[in-house]
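>>> Sharing a model that was predicted from the sequence below.
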Amino acid sequence: MTGRSAPPDSVARRRARAGWLFASPALLVVAAVTVFPVLFSLVLSFSEVRLEYGGLRLGSPTLAHYEALLTHSEWYRALAFTLGFTVVSVFVELVLGTLVALVLERLGAARGWILALLLLPWALINVIAAQLWSYLFNGTYGAVGWLCEQVFDTRPDILGEPLPAMAAMVVVDVWKTTPFVAIVVLAGLMLIPGDVYEAAEIDGASAWTTFWKVTLPQLRPIIAIAVLFRILQAFGIFDLPFVLTQGGPGTATQSVAILGYRILFQNLDFGGGAAVAVTTAAIVLGCCLLFLRVFRAQADEGGRA
């Protein structure tokens, strides 16, 4: 006599429980290295923190750290620089990365070699890349200053002036991160079925129309992923301005990450540094959620169309 097989629902529940059981060690590690620091930072930002011989001592709850942060002009300058840097660098990287991906898609055997060359800037450690570019931008012996002197008969102090220093920072970030965007977009291009392009060609669509009406809508999910990754990375920029300009001249290129570092480690204001971290995380989370909401609305409209 054969046994009765288990219902599909019970099998699915058992598999789900087994999956959670096997994943629980990894989830505990993730919680230990991510969730706990975030919660601890949140507690620090709302507490009176005193540094004593035995460590940190938390006092009564307070909003003083956020009040000091939101009334400090240096916070708004750092936030403005970080927002501007993020918007400009991500936009330029998205445009250049898409153009590079479109070119790579049409290459044959040389695609692998060019991809390897493109990955060199992305593979460099950020501190090393920033240090190399600091030599190039140096006002005394830098190659960029020498080139400007040959062409314009003047040697600018690129890292010593606010606007040129900001532009130099965007150039370095675009140089380093455009290959990442290009590879992500190229992966999306390779997944687009060829019959879609054949249908557009039969309908008599031009190359420009095909790009805007066929290629770009198909790339929206991939572009959304690339933009999200770049927003998270660019908004938390620390090593690039720290190595190139130390946040200068003055505080012109001081990001919110550098501001938090100075408050926390130089001033030893643990509550104020935690308030900077929590506020920055809230802003980034809000921007990402807004971007995802807009992207989802556009995707729904495209699906209905």
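Arrived safely, thanks for sending. Numbering: from 1, shown residues only.

>>> drop to CA atoms for contacts and neighbour counts, all remaining ones
OK.

>>> Quick one: the helices in this structure, in order.
With DSSP state H, the ranges of helices along the chain come out as 8-30, 36-45, 64-70, 73-105, 111-123, 126-137, 143-152, 162-191, 194-202, 207-210, 216-235, 239-244, 256-261, 270-304.

>>> now those as a markdown table including mean neighbour count and distance to residue 54?
Below are the helices of the chain laid out as a markdown table (neighbours: other C-alpha atoms under 10 Å; distance: least, C-alpha to C-alpha, whole Å):
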| stretch | mean neighbour count | distance to residue 54 |
| --- | --- | --- |
| helix 8-30 | 11 | 27 |
| helix 36-45 | 17 | 17 |
| helix 64-70 | 16 | 23 |
| helix 73-105 | 18 | 31 |
| helix 111-123 | 14 | 42 |
| helix 126-137 | 18 | 34 |
| helix 143-152 | 14 | 51 |
| helix 162-191 | 20 | 41 |
| helix 194-202 | 12 | 66 |
| helix 207-210 | 13 | 67 |
| helix 216-235 | 18 | 34 |
| helix 239-244 | 21 | 31 |
| helix 256-261 | 22 | 22 |
| helix 270-304 | 16 | 15 |
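
>>> how about those in JSON lines, adding distance to residue 58?
Below are these laid out as JSON lines (distance: least, C-alpha to C-alpha, whole Å):
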{"stretch": "helix 8-30", "distance to residue 58": "26"}
{"stretch": "helix 36-45", "distance to residue 58": "8"}
{"stretch": "helix 64-70", "distance to residue 58": "13"}
{"stretch": "helix 73-105", "distance to residue 58": "24"}
{"stretch": "helix 111-123", "distance to residue 58": "42"}
{"stretch": "helix 126-137", "distance to residue 58": "35"}
{"stretch": "helix 143-152", "distance to residue 58": "50"}
{"stretch": "helix 162-191", "distance to residue 58": "39"}
{"stretch": "helix 194-202", "distance to residue 58": "62"}
{"stretch": "helix 207-210", "distance to residue 58": "61"}
{"stretch": "helix 216-235", "distance to residue 58": "29"}
{"stretch": "helix 239-244", "distance to residue 58": "30"}
{"stretch": "helix 256-261", "distance to residue 58": "19"}
{"stretch": "helix 270-304", "distance to residue 58": "10"}
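
>>> The structure to be compared is supplied as follows:
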Amino acid sequence: MSIATAQTPTRSPRRARRSLKSTDRRAGLGLLAPAGIVILAVTIFPIIYSIVMSFNDITLTTTGFDFKFSGFHNYATVYGAPVFWHSVWFTVYYSIVTVAVELFLGLLIALAIQNVQRLKDLSIVIMLIPWSLITVISAQMWGYIYNGVYGVLNGVFQGLHIIGSPANWLGAPTSAVMAMMVADIWKTTPFVVIILVSGLQMIPHDYYEAARIDGANAWQTFWNVTFPQLRGSIALAGLFRILQAFGVFDLPFVLTHGGPGTSTQSLAILGEETLFQNLHFGIGAAIAVSTVILVLGACLAFLSAFRSMVEEEAA
């Protein structure tokens, strides 16, 4: 009499790895779920809700909001208003000038910090001070500097005999725009510097040794070694700064409140006044959605231009 012993089938290594990966994937999704819910609640939902608001005529009632579908009426109202196009022009002009100057100054300062070995850490800490200040506090400080009665800038310029009498820097359209740009460049250039310094530290030192052996001068070394290796960091800094510049709100709100007149009225200022002060919720939402579309277009244009420049140099 023979007894047959049943053997338990063994799982193949490939199937075991697949099962392990599936378990890890479920565990990872479970850990990411709380963050995903928060992102949906504070980011995705407001965006979708703003888009819905932009297609409705909204009135405030005693029981809440009354939505009445109006199609593209709000967008037609926005795009037919000259003040909107003035805000678009100012926001685009302001963003292009400030981002270009910040990238240029940030690159110069980053190169200087990279070449100062002993004081590099101290230099980085000093550069972080303007960036670490809250924008409202920074704007208040610049408001005191630009003040037409007791401002520091007037005192310095009069002491140097550059101007004969105190000037109201925030009282004229041209000087107000320039003053706001200077304040923004002062605060946000350190952000660009930190990104570019990090990029410079990632460039292998062997590249510079090879350039030195080949007899390259400082400019040739920068153009053929440093700049190509730093393009990714420049693109990253430029992308972040475009996103921030197109959404500028707190600096003009504190310094000029969009004035004098509408000379420093950004799209964010216009949206805030329309939505929260005038209570035109549908029109304000249309301005916000249009701003998002404009920002995305500007970022795509910047990345496309940067990619084209890289491809031309590679060819």
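Perfect, thanks for sending it. Worth saying up front: this structure is predicted, and the values here are computed from it rather than measured.

>>> After superposing, what score do the chains get?
For this chain pair, the superposition-based TM-score is 0.95 by TM-score structural alignment, normalised by the length of the first structure; 304 aligned residues with a C-alpha RMSD of 1.6 Å.

>>> if we can go back for a sec, which of the helices of the first structure sits closest to residue 55 of the first structure?
helix 270-304 (11.5 Å; C-alpha to C-alpha).

>>> Packing partners of that closest one?
Helix 270-304 of the first structure is packed against helix 36-45, strand 47-52, helix 64-70, helix 216-235, helix 256-261, with contacts defined by 3 or more C-alpha pairs under 8 Å, 6 or more residues apart in numbering; DSSP states H and E.

>>> residues in the second structure matched by the second one, start to end?
Just to be clear, that refers to strand 47-52 of the first structure. The aligned range for strand 47-52 of the first structure in the second structure is 56-61, by TM-score structural alignment.

>>> The longest one too?
Helix 216-235 of the first structure lines up with residues 227-246 of the second structure when matched by TM-score structural alignment.

>>> Make JSON lines from the helices and strands packed on helix 270-304 of the first structure and add distance to residue 14 of the first structure to it.
Listed next are those as JSON lines, based on distance: least, C-alpha to C-alpha, whole Å:
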{"stretch": "helix 36-45", "distance to residue 14 of the first structure": "30"}
{"stretch": "strand 47-52", "distance to residue 14 of the first structure": "44"}
{"stretch": "helix 64-70", "distance to residue 14 of the first structure": "47"}
{"stretch": "helix 216-235", "distance to residue 14 of the first structure": "33"}
{"stretch": "helix 256-261", "distance to residue 14 of the first structure": "45"}
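
>>> Residue 117 of the first structure is nearest to which of these?
Nearest of these to residue 117 of the first structure, taken as C-alpha to C-alpha: helix 216-235 at 20.2 Å.

>>> average offset between that closest one and the second structure?
Once fitted to the second structure, helix 216-235 of the first structure is off its aligned match by 0.7 Å on average (mean C-alpha distance after the TM-score superposition for the first structure).

>>> can you give me the angle that helix makes with helix 73-105?
If you take axes from the mean of the first three to the mean of the last three C-alpha atoms, to 10 degrees, helix 216-235 of the first structure sits at 140 degrees to helix 73-105.

>>> which residues are in contact with helix 216-235 of the first structure?
In this structure, residues lying in contact with helix 216-235 of the first structure by C-alpha atoms under 8 Å, 6 or more residues apart in numbering are 82-83, 85-86, 89-90, 94, 181, 184-185, 188-189, 192, 284, 288, 292, 295, 299, 302.

>>> Spit out the contact partners of the closest residue to residue 60 of the second structure other than its chain neighbours.
In space, and not counting its chain neighbours, residue 60 of the second structure is closest to residue 66: 6.4 Å by C-alpha to C-alpha, 6 or more residues apart in numbering. Neighbour list for residue 66 of the second structure: 58, 59, 60 [criterion: C-alpha under 8 Å, 6+ apart].

>>> just residue 75 of the second structure next, same as before
Applying C-alpha under 8 Å, 6+ apart, we find residue 75 of the second structure in contact with 54, 283, 286, 287.

>>> again with residue 149 of the second structure
Contact analysis of residue 149 of the second structure by C-alpha under 8 Å, 6+ apart lists 166, 168.

>>> try it again with 10 Å
Residues in contact with residue 149 of the second structure (C-alpha atoms under 10 Å, 6 or more residues apart in numbering) are 155, 166, 167, 168.
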